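Participant: sequence and predicted structure are below.
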Amino acid sequence: MKKSDFHFDLPPELIAQAPLPERSASRLLVVPPGNAPFEDRGIRDLPSLLREGDLLIFNDTRVIPARLFGNKATGGRVEILIERLLPDNEARAQIGASKTPKPGSRITLDAGGEVEVMGRDDAFHQLRFHVDAPLEKWLVDAGRLPLPPYIERAPDAADSERYQTVFARHTGAVAAPTAGLHFDEALLDELRAGGIEFGHVTLHVGAGTFQPMRVESVYEHVMHSEWLNVGAELVQQVRRTRERGGRVIAVGTTVVRALESAMREGALQPFAGETQIFIFPGYRIQSVDAMVTNFHLPESTLLMLVSAFVGRERILAAYQYAVAQRYRFFSYGDAMLLFSKDAG
């Protein structure tokens, strides 16, 4: 199985550069199981597409303003993208510079304060921040939102709200769980009124989610690591949903990755820790019956994940259809409702 097996042609103008005026105004492409025709719907149709007793699971991670700029002692410009916050005002981060800074060197930040380079591990540097507040709090005012690289504009004031889900609670992500961006309070209220239950996991999306696969063979790829928490309460919610015949529906691929990482001997178990799970065709996703997800990049690991869920040929046909119908792609784009190829 090769990376190129997951290629599709995408006209650049279909890459959404900004959110729609309303979160729940996005289109929704429904991909039923089997060979049933695709359906053009809207996110606001979700209450009629789901059933009383279904369980929607969201990722409640909160995006950090993780991008910073500064200067090395030599005067060279530096861009810092924090990957993960660590104790004692330290962080794991990517550094963009004409020449990689050495351990022990310091970077003067545009926002004030300094960064000390402690060391390097693969693509990430260990940094210590010398700033006038705890790092997480300091970043709220000093950092910039890390919009994905395919959004070809600078972040604006609206992004600070719209590149964050309305249910974001636990700070730690450097990219939004984008399927959740479609849900506003009015839609959530309507789903609740229809007897749909909500559950939450936390998976702090890392900068690695934007890294292209650098090997052609799928079997040689090593996934980046991300931290997650699947709590005991969520495990009980899933169990009760299954017992009453309801469906478990993930809002986003990050939820699927979290749940599958917490599967033990065919059953969901509480789990908190790191995951490097890589899901591609041949892997059987057992934790969910359906998922709401955005459209993903060609040849990406996320496209491989949804291919495992509905079948490679089926998902590529759906993407070809979406291109023809002028759906909007990627983080600020439209969504899909996918049903497992194993569904009855």
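Facilitator: Looks like it came in fine. Since the structure is predicted, the reported quantities are computational estimates derived from the model, not experimental observations.

Participant: only C-alpha atoms for contact and neighbour calcs from this point on.
Facilitator: Will do.

Participant: from Ser105, how far off is the residue lying farthest from the centre of the chain?
Facilitator: Farthest-out residue of the chain from its mean C-alpha position, per C-alpha atoms, centre = their mean: Thr74, at 36.6 Å. Distance, Thr74 to Ser105, using C-alpha to C-alpha, to the nearest Å: 10 Å.

Participant: what do you get for Phe309?
Facilitator: 47 Å.

Participant: would you agree Leu29 falls within a strand?
Facilitator: Yes - under DSSP: H, G, I helix; E, B strand; the rest coil, Leu29 sits within a strand.

Participant: ok, how many other residues are close to the closest residue to it other than its chain neighbours?
Facilitator: Distances taken as C-alpha to C-alpha, 6 or more residues apart in numbering place Met336 nearest to Leu29, at 4.6 Å, with adjacent residues excluded. By other C-alpha atoms under 10 Å, the residues close to Met336 number 25.

Participant: and Met336, which helix or strand is it part of?
Facilitator: Following DSSP states H and E, one finds Met336 within strand 335-339.

Participant: the structure to be compared is supplied as follows:
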Amino acid sequence: MSSQIIYNLPPERIALEPVRPRHQSRLLVLNLTNLKLEDKKFADIGNYLRSGDVIAVNNSQVISARLYGRKETGGQVEFLLLEKKDTGLWEAMGRPAARIKEGTFIEVGPENFRRKILVKEKKERGFFLLETPEDILKAGSIPLPPYIEKRRPVNEKDSSDYQTLFAKKAGSVAAPTASLHFTEELVEELKKAGVSFAPLTLYVGPGTFMPSEKPAPELYEFSKVSAEKLSKASRVCVCGTTVMRTLETVWANNKAYREEKGQTELFIKRGHRFRSADIFLTNFHLPSTPLLELVAAYIENYKPGQGEEILLKAYAEAIRKEYRFLSYGDAMLILP
């Protein structure tokens, strides 16, 4: 089954900044029992949860991974730091890749914090290994998704706007955006109603923006405390595609919620049997991406053969009602 679920996303529907306060973003509720759609605010999510429910969230933190630099010859280049290897070198994506040569020094960072890096190795498909100073992340900026960066420059607010309330484990190059809607006020309200939270970590890579058939490996950590909490939950509300992929990987390996560290390349397609989720909370995704395929696959667990049709009808309704799409946009709650 291909991941190519296609729809027309008008550019004006792409959110370029978040709603403030975050819990005032909109929430499209899809009930799979009767296929009814409801227009709500994210702050209303508690009306669909009950005491004993647990929301699983990704607590990864976005690092300042975007480096803008200039070669000694004067040409401008850009890197996206991906992972610090055991050797101390950073794996990165660079562009324009054809103009970045192995063995060259490049000065990166803003005028008030310049740092010099060395291109140690040029790999395939625009990937590089870089030798950098220890404080290189101080020279970087938050890597917003390409569909935002093409429309406006990164600003100081993005450093906090593009982090979730739960962000603790640094290492992602993209935010787990379904969690961006939670505020301290809303979390406290939900906890008072008997709803709790179970954090896990999946370090999000750049593949989240790419129309790829096979996601790149991503590291995850799932604690014993969270495993026990989800095992005892009345219902598990999975917050976001990164959490869904992590928990489905854990279930595939253990047939249960169990403490685990590892990496996942799981590409969830229609036909996948979900084990970890009772409720699914997610944002609105780009056309032709694995994320859209994952959402359709979840719907098909309850409505066999209808995942794409139901999803596209919901998206069409969201566009008609001027919902805001993608990372800084609104959310969708899918109920069985």
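Facilitator: Structure's in. What do you need? Predicted model, so just to flag it, every value in this text is computed and none were measured.

Participant: quick one: the strands in the stretch 51-200 of structure 1?
Facilitator: Remark: strands assigned in the stretch 51-200 of structure 1 by DSSP state E, counting those that start in this stretch are 55-59, 61-63, 67-72, 77-86, 90-97, 106-109, 114-121, 124-130, 170-173, 197-203.

Participant: tilt between the last one and strand 55-59?
Facilitator: Angle, strand 197-203 of structure 1 to strand 55-59, by axes from the mean of the first three to the mean of the last three C-alpha atoms, to 10 degrees: 30 degrees.

Participant: once aligned to structure 2, how far is strand 197-203 of structure 1 on average?
Facilitator: Its matched residues in structure 2 lie on average 0.6 Å from strand 197-203 of structure 1 after superposition (mean C-alpha distance after the TM-score superposition for structure 1).

Participant: which of the residues in the very next helix or strand once past that strand are buried?
Facilitator: Downstream of strand 197-203 of structure 1, the next assigned helix or strand under DSSP H and E is strand 226-230. Buried positions in strand 226-230 of structure 1, judged by neighbour count with 16 or more other C-alpha atoms under 10 Å: 226-230.

Participant: state the span of structure 2 onto which strand 226-230 of structure 1 is aligned.
Facilitator: Alignment note (TM-score structural alignment): strand 226-230 of structure 1 is matched to residues 218-222 of structure 2.

Participant: how far does that stretch sit from the chain's center?
Facilitator: On the basis of C-alpha atoms, centre = their mean, to the nearest Å, stretch 218-222 of structure 2 is displaced by 13 Å from the centre of the chain it belongs to.

Participant: one step back: more neighbours, Phe309 and Ser105 of structure 1?
Facilitator: Phe309 (28 against 13).

Participant: can you show me the helices along structure 1?
Facilitator: Counting by DSSP state H, one finds helices in structure 1 at the ranges 46-49, 135-142, 159-162, 185-193, 232-243, 253-261, 301-310, 312-324.

Participant: in CSV, list those helices along with distance to Gly172 of structure 1.
Facilitator: Output for the helices of structure 1, formatted as CSV (distance: least, C-alpha to C-alpha, whole Å):
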stretch, distance to Gly172 of structure 1
helix 46-49, 29
helix 135-142, 9
helix 159-162, 15
helix 185-193, 23
helix 232-243, 20
helix 253-261, 14
helix 301-310, 20
helix 312-324, 31
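
Participant: and Leu14 of structure 1, which of these is closest to it?
Facilitator: Nearest to Leu14 of structure 1 among those is helix 312-324 (7.7 Å), distances taken as C-alpha to C-alpha.

Participant: what's the closest one packed up against?
Facilitator: When contacts are defined as 3 or more C-alpha pairs under 8 Å, 6 or more residues apart in numbering; DSSP states H and E, helix 312-324 of structure 1 sits against helix 301-310.

Participant: try it again at 10 Å.
Facilitator: Counting contacts by 3 or more C-alpha pairs under 10 Å, 6 or more residues apart in numbering; DSSP states H and E, helix 312-324 of structure 1 is packed against strand 27-31, helix 301-310, strand 335-339.

Participant: so which of those is nearest Gly266 of structure 1?
Facilitator: With respect to Gly266 of structure 1, and counting by C-alpha to C-alpha, the nearest of these is helix 301-310 at 16.5 Å.

Participant: now the angle from that closest one to helix 253-261?
Facilitator: Using the same axes, to 10 degrees: helix 301-310 of structure 1 against helix 253-261 is 60 degrees.

Participant: any idea how far helix 301-310 of structure 1 is from the middle of the chain?
Facilitator: Mean-position distance between helix 301-310 of structure 1 and its chain equals 14 Å (C-alpha atoms, centre = their mean).

Participant: check stretch 321-336 of structure 2 too.
Facilitator: Here the centre of stretch 321-336 of structure 2 is set off from its chain's centre by 14 Å, with C-alpha atoms, centre = their mean.

Participant: show me what counts as buried in that stretch.
Facilitator: Neighbour counts over stretch 321-336 of structure 2 (16+ other C-alpha under 10 Å) mark 323-336 as buried.

Participant: please pull up the equivalent of Leu247 of structure 2 in structure 1.
Facilitator: Using TM-score structural alignment, Leu247 of structure 2 lines up with Leu259 in structure 1.

Participant: mind listing what that match touches?
Facilitator: 57, 201, 203, 228-230, 234-235, 250, 253, 267-271, 285-288 (C-alpha atoms under 10 Å, 6 or more residues apart in numbering).
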